[in-house]
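Peer 1: Sequence plus the predicted model coming up.
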Amino acid sequence: MMYQSIQTFIEDYKGESEVTQKLLNALTDDSLKQEITPGFRSLGQLAWHFVRSTEMLFSAGVKFDLPPEKEPPATAAALAEGYKRTTQALLDAVQSQLKDESLQETVNFFGMNWKTDVLLYNFLKHEVHHRGQLTILMRQAGIPVSGVYGPAKEEWAAFGMEAPV
């Protein structure tokens, strides 16, 4: 079992989404066009994917409002605000619409039968996966990144230390 209570998921996702929000808040309008290579998601498209992919939870019967736009907003501020609003709506919906017993219910997700706890776990890991991509694109765009599970290179100096290699 991945999650044994809805509250455990909520606490886990709150922590992860706060880190993601901090990174999204650092984006600039110019950075949104940064691509890793032509034909792949730009930084803005990847960041908007955090917002749109929350619909994964619709498979578990969790309903909340998503921004109607499929394409990312033109400004970094609007993108970060969209994530903030969507994250809060998701957390409110999970809190009010799922029960601990719901975690063991089987749901269909893209033709796969997963228990709700597995869906929640994979949803969270999906965000973590894309957050790693986000930090690389941020660096390519010249935007300093904040530490996620430890200090970023730039943050070591604040500790009076050199970043390890």
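Peer 2: Sure, I can see it.
Peer 1: From here on, just use CA atoms for contacts and neighbour counts.
Peer 2: OK.
Peer 1: Which residue ranges of the protein form strands?
Peer 2: 106-109, 112-115 (DSSP state E).
Peer 1: So which elements touch the last one?
Peer 2: In this structure, strand 112-115 packs against strand 106-109, with contacts taken as 3 or more CA pairs under 8 Å, 6 or more residues apart in numbering; DSSP states H and E.
Peer 1: Would you mind listing the buried residues in stretch 128-140?
Peer 2: Applying a neighbour-count criterion of 16 or more other CA atoms under 10 Å, one finds Val128, Arg131, Leu134, Thr135, Leu137, Met138 buried in stretch 128-140.
Peer 1: Show me those residues that map onto helices.
Peer 2: Among the buried residues of stretch 128-140, the members falling in helices are Val128, Arg131, Leu134, Thr135, Leu137, Met138 (criterion: DSSP state H).
Peer 1: Out of the residues you listed, which comes closest to Lys153?
Peer 2: When those are compared for distance to Lys153, the smallest value, 12.1 Å, is given by Thr135; criterion: CA to CA.
Peer 1: how deep is the nearest residue to the closest one once chain neighbours are set aside tucked in, by neighbour count?
Peer 2: Using CA to CA, 6 or more residues apart in numbering and skipping the chain neighbours, the partner closest in space to Thr135 is Val145 (6.4 Å). Taking other CA atoms under 10 Å as the neighbour definition, Val145 ends up with a count of 21.
Peer 1: this is the comparison structure:
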Amino acid sequence: MTLLKIFSEELASEAQITRKMLERIPDDKFGWQPHPKSMTIKRLATHISDLPNWIAMALTTEELDFQNNNWEEPDLNTTAELLANLEKAVVNGENALANGKEEILDEPWVLRSGDQIFLTTKKREMIRTSLNQITHHRAQLGVFLRLLDIPIPGSYGPSADENGFA
């Protein structure tokens, strides 16, 4: 099995879990944040819903330069908009993986802001990082929801809420 196929299967699996988490966010909690240094639920959930686009970016560009690029996440204000954005981003990521070429996966990819370089990696590692970021930020969202006493869906098995654990 090729790396692109493995990444595609993982994206499909993570998207299914992510849908369940995002659909739990009440529209009236988009401005909530657990701490002044934390993102709001809106910012965090928007980022989560948009991360599959980074897979396409890793496959079709050599870098993201925040200073010289107009990369912006959309302004999403409802759970329905979050879920629609996730679906669009997943399709974008899936299409990029389906049309990608294995031979470019070892080419370099850079994350920067002008002269300040945050990350230099291989395209395949950036795809892996994007998938890991979905999981990482989704776990953050789970903590946010827990603090709001919103039941957490299972990720890789049932959650304590689904099992009735305290």
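Peer 2: Great, that's in hand. All values derive from a computational prediction rather than experimental measurement.
Peer 1: Now do the contacts for the aligned residue in structure 2 for Val118 of structure 1.
Peer 2: Taking TM-score structural alignment for the superposition, Val118 of structure 1 sits opposite Glu125 in structure 2. Going by CA atoms under 8 Å, 6 or more residues apart in numbering, Glu125 of structure 2 touches no other residue.
Peer 1: Please render the strands of structure 1 as TSV that adds mean neighbour count and distance to Leu23 of structure 1 to the earlier fields.
Peer 2: As requested, the strands of structure 1 are arranged in TSV below (neighbours: other CA atoms under 10 Å; distance: least, CA to CA, whole Å):
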stretch	mean neighbour count	distance to Leu23 of structure 1
strand 106-109	16	29
strand 112-115	15	30
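Peer 1: now the ones you listed in TSV, with distance to Phe123 of structure 1?
Peer 2: As requested, these are exported to TSV (distance: least, CA to CA, whole Å):
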stretch	distance to Phe123 of structure 1
strand 106-109	11
strand 112-115	12
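Peer 1: Tell me which of those sits nearest to Leu27 of structure 1.
Peer 2: Among the strands of structure 1, if distance is taken as CA to CA, the winner is strand 106-109, at 31.7 Å.
Peer 1: Mean per-residue distance, the closest one versus structure 2.
Peer 2: Superposed on structure 2, strand 106-109 of structure 1 shows a mean distance to its aligned partners of 2.5 Å (mean CA distance after the TM-score superposition for structure 1).
Peer 1: Find me the equivalent region of that strand in structure 2.
Peer 2: With the alignment judged by TM-score structural alignment, the segment of structure 2 matched to strand 106-109 of structure 1 spans residues 108-111.
Peer 1: From Leu134 of structure 1, how far out is the spatially most central residue of structure 1?
Peer 2: With distances taken as CA atoms, centre = their mean, structure 1 has Glu127 as the residue nearest its mean C-alpha position (3.9 Å). With distances taken as CA to CA, to the nearest Å, Glu127 of structure 1 is found 10 Å from Leu134 of structure 1.
Peer 1: shared neighbours of the two, anything?
Peer 2: Listed as contacting both Glu127 of structure 1 and Leu134 by CA under 8 Å, 6+ apart is no residue at all.
Peer 1: Structure 1: helices as residue ranges?
Peer 2: Counting by DSSP H, the segments of structure 1 that form helices are 6-25, 43-52, 76-97, 116-140, 153-156.
Peer 1: What span of structure 2 is the shortest one aligned with?
Peer 2: In this case it means helix 153-156 of structure 1. Alignment of helix 153-156 of structure 1 against structure 2: residues 160-163, by TM-score structural alignment.
Peer 1: circling back to that earlier point, can you tell which of the helices of structure 1 is closest to Glu105 of structure 1?
Peer 2: For Glu105 of structure 1, the closest of these is helix 116-140, at 5.8 Å, according to CA to CA.
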